[in-house]
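1. need the 3D shape of this:
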Amino acid sequence: MATDNWAAQTTADELATTDGIRMDGKVALVAGGGLSGPLGGVGFSIAWLCAAAGARVAVVDLDGEAGRRAVEAIREAGGEAEWFPADVTDSASVSEAVGKAVDRFGRLDIVADSIGGGGAVPAFDIDDDEFDRVMQLNFLSAWRLIKFAKPHLRPGGSIVTVSSGATEGRGPTMPYTIAKTALEKLTVSAASTFAPDSIRVNGVRVGMIWGAFAARGMTEEQRELRRQNVALQTEGNVWDIASAAFFLLSDRARWVSGQVLAVDGGGFAMKAGTGAAGSAPKKQG
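-> Predicted structure coming up:
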């Protein structure tokens, strides 16, 4: 599919709408907000919704093509956006991107971090460098973004992080799971830290959605089996996650802080016919 159709394809989803929520006059900074493929991404979807609601959007992404593509899509839809490159594993790079965004737009009201990936390997079979890489990408990247954005956020500002349903599992031990668990703790504790400044912090825990990340390593047979393991028996996508994040970032959630909202179709399903402790056995014949 031609790259010039990617924005049209992903924003055709029925959830790619603000439903009357407005963010006029506000500035939103979205890390990982680039458009890198036809399935879109959580970051781009959040950026799109913020722009559609009237916010000016700073798209922070290391991938220049994805960043510029996101900006072009937002501008073509009538929004205002600018791309700022940043390596989220480097403090100086993040600080510079945040500073340039504030210089460009004059303020900062909303911060969303959608950075993550990798690390789906046994934690005890990798070396220090790989473990550190996963922690940097999935946990410390958010810490840096929040750290450097916080001094610019105004009272009434909001922050959202994006975690993973992997945090609820009991194993196997993976650095990705450890990093996302730490991210959720950072989210909840930051909410308490920033509350005196009237800044809200929340997180979204992502379930088994279909998107670019899943599509890279899953067959259609595996995809269908995964869908059957969701309680609602349906498959979510990036817009389900972005819609939840958008609500938490908006004034509609003005009294919500320190929460991690699971958006996962109800979680794993209990297969029918497996029985339950204490239930009467089925009669034969």
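
2. C-alpha only now, for contacts and for neighbours.
-> Fine.

3. pretty sure residue 9 is touching residue 38, no?
-> Yes - with the criterion set as C-alpha atoms under 8 Å, residue 9 and residue 38 qualify as a contacting pair; they are 6.2 Å apart.

4. higher neighbour count, the two?
-> It is residue 38, of residue 9 and residue 38, that has more neighbours when counted by other C-alpha atoms under 10 Å, with 19 against 14.

5. state the distance from the closest residue to that one other than its chain neighbours to residue 35.
-> Once its chain neighbours are removed from consideration, residue 38 has its nearest residue in residue 6; the separation is 4.2 Å (C-alpha to C-alpha, 6 or more residues apart in numbering). In this view, residue 6 and residue 35 are 8 Å apart by C-alpha to C-alpha, to the nearest Å.

6. again with residue 58
-> With C-alpha to C-alpha as the criterion, residue 58 and residue 35 are 13 Å apart.

7. and if you look at residue 193?
-> Plainly put, residue 193 is 33 Å away from residue 35 if you go by C-alpha to C-alpha.

8. more neighbours, these two?
-> Between residue 193 and residue 35, counted using other C-alpha under 10 Å, residue 35 has the larger neighbour count: 31 against 14.

9. isn't there a helix covering the more buried one?
-> No - applying DSSP: H, G, I helix; E, B strand; the rest coil, one finds residue 35 to be coil, outside a helix.

10. all strands for the protein, in order.
-> For the chain, the strands defined by DSSP state E occupy 27-31, 56-60, 80-84, 108-113, 153-164, 200-206, 260-263.

11. mind listing what's buried in the last one?
-> This points to strand 260-263. Residues of strand 260-263 classed as buried: 260, 261, 262, 263 (neighbour count, 16 or more other C-alpha atoms under 10 Å).

12. please generate a structure for the following sequence too, so the two can be compared:
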Amino acid sequence: MDGRTALVTGGGQNGRLPGVGYATAVVLAGHGARVAVLDRDPAAAQVTVERIEKAGGVAHAVVADVTDDAQCGRAVAEVVRRFGALDALMNNVAVGDRAGLFDVGPDRWDELLSVNLKSAWQVTRHAVPVLPAGAAIVNVSSVGVSARGPGMVYNVAKAGLENLTVGAAATLGGQGVRVNTVQVGAIWGAFAERNMSEEMREPRRRGIGLGTEGTSWDIAHAALFLLSDRARWISGHTLTVEGGPPRRFPPGPPITEVAR
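-> From the prediction side, this is the model:
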């Protein structure tokens, strides 16, 4: 990422555990990117900036509410003024709860769709005119989108985000801009800590294929790959980072011989 400028939305840090945006900003900076850390909380954005600068990286805090289209436009313009370019964008802002599809009212429905879907479209819309050939965008979704079970508005929004990824990849391919999704599995980070109890962690961990929880750093390294030239011929895809297919059956006895 040397010589590139990256914008990470929701990149601030204000909790005990690192969030995906914070981890991604730190990882991108560690690989040479100049990182614009966008957050609506100035103090949270500054925490990330200070972490990057302390390690010798280059970062700048951008304060904006990505649900406001005008602020999205101003944020992108600020990044270009500060660093002279924008080469990588990670749409990471999200909010959610465990309320069912019909347990929320119209206001909450609109809020969840605005934060989890419309915000990514707005930031991307303003970024498109300044993104050069070779630029890349990563949207952040969730494995819950494809899981069977009770529906949540959050999942509806993230399903829309994955569809946006495919449409944007087809639309921007001629411009030389790649667009992909990182689908987040059962990680233990700031978002999970706000929406789950500690008691839920162990049964969830046992259901993961590898038997271990992921972290925000696992997602950050997946985003690094997709935003870099290592993924130069990958666009319109979803990279699922989930620790392997879910365990559905208890393990059997070890295989000692092969029948022929």
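
13. how many other residues sit next to the alignment partner in structure 1 of residue 167 of structure 2?
-> Following TM-score structural alignment, the counterpart assigned to residue 167 of structure 2 within structure 1 is residue 189. Counted with other C-alpha under 10 Å, residues neighbouring residue 189 of structure 1 total 14.

14. for the one 10 residues further on, same thing?
-> When neighbours are counted by other C-alpha under 10 Å, residue 199 of structure 1 registers 23.

15. repeat for residue 204 of structure 1
-> When counting by other C-alpha under 10 Å, one arrives at 25 neighbours for residue 204 of structure 1.

16. verify the stated contact: it with residue 258.
-> No - at 11.0 Å, residue 204 of structure 1 and residue 258 do not qualify as touching, with contact defined as C-alpha under 8 Å.

17. for structure 1, longest helix please?
-> Ranked by residue count and defined by DSSP state H, the top helix of structure 1 is helix 175-194.

18. mean shift of that helix relative to structure 2?
-> When structure 2 is overlaid, helix 175-194 of structure 1 sits 0.5 Å from its aligned residues on average, using mean C-alpha distance after the TM-score superposition for structure 1.

19. which residue in structure 2 aligns with residue 210 of structure 1?
-> Alignment note (TM-score structural alignment): residue 210 of structure 1 maps to residue 188 of structure 2.

20. how close does its match get to residue 213 of structure 2?
-> Remark: distance between residue 188 of structure 2 and residue 213 of structure 2 (C-alpha to C-alpha) = 6 Å.

21. now swap in residue 30 of structure 2 and tell me
-> Taking C-alpha to C-alpha as the measure, residue 30 of structure 2 falls 24 Å from residue 213 of structure 2.

22. got a list of what the aligned residue in structure 1 for residue 95 of structure 2 touches?
-> Alignment of residue 95 of structure 2 against structure 1 is given by TM-score structural alignment, with residue 117 as its counterpart. Residues touching residue 117 of structure 1, when contacts are defined by C-alpha atoms under 8 Å, 6 or more residues apart in numbering, comprise 134, 137, 138, 176, 213.

23. same question for residue 98 of structure 1.
-> Remark: with contacts taken as C-alpha under 8 Å, 6+ apart, residue 98 of structure 1 is in contact with 145, 148, 149.

24. what do you get if the cut-off is 10 Å, keeping everything else the same?
-> If a contact means C-alpha atoms under 10 Å, 6 or more residues apart in numbering, then residue 98 of structure 1 has 29, 58, 60, 84-86, 104, 108, 145-146, 148-150, 152 as its contacts.

25. how about residue 198 of structure 2?
-> Applying C-alpha under 10 Å, 6+ apart as the definition, the contact partners of residue 198 of structure 2 turn out to be residue 192.

26. that one maps to what in structure 1?
-> Residue 198 of structure 2 maps onto residue 220 in structure 1, by TM-score structural alignment.

27. ok, its match to residue 268 of structure 1 distance?
-> Distance check for residue 220 of structure 1 against residue 268 of structure 1: by C-alpha to C-alpha, it reads 19 Å.

28. likewise residue 190 of structure 1?
-> Here the distance between residue 190 of structure 1 and residue 268 of structure 1 works out to 29 Å (C-alpha to C-alpha).

29. equivalent analysis for residue 234 of structure 1, please.
-> Plainly put, residue 234 of structure 1 is 11 Å away from residue 268 of structure 1 if you go by C-alpha to C-alpha.

30. identify the contacts common to those two.
-> Common neighbours of residue 234 of structure 1 and residue 268 are listed as 208, 226, 227, 228 (criterion: C-alpha under 10 Å, 6+ apart).

31. among those residues, which lie within helices?
-> Per DSSP H, the subset of those in helices is 226, 227, 228.

32. who wins for most neighbours among the residues you listed?
-> Neighbour counts for those peak at residue 227, which has 21 neighbours (criterion: other C-alpha under 10 Å).

33. could I get the ones in helices among the shared contacts of residue 234 and residue 268 of structure 1 as CSV with distance to residue 75 of structure 1?
-> Formatted as CSV, these follow (distance: C-alpha to C-alpha, whole Å):
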residue, distance to residue 75 of structure 1
226, 36
227, 35
228, 39
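
34. the aligned partner of residue 157 of structure 1 in structure 2 and residue 168 of structure 2, how far apart?
-> If you follow residue 157 of structure 1 across to structure 2 using TM-score structural alignment, you land on residue 135. Distance of residue 135 of structure 2 to residue 168 of structure 2, given as C-alpha to C-alpha: 13 Å.

35. name the residues contacting each of residue 204 and residue 258 of structure 1.
-> Between them, residue 204 of structure 1 and residue 258 have 160, 184, 187 as joint contacts when contacts are counted by C-alpha under 10 Å, 6+ apart.
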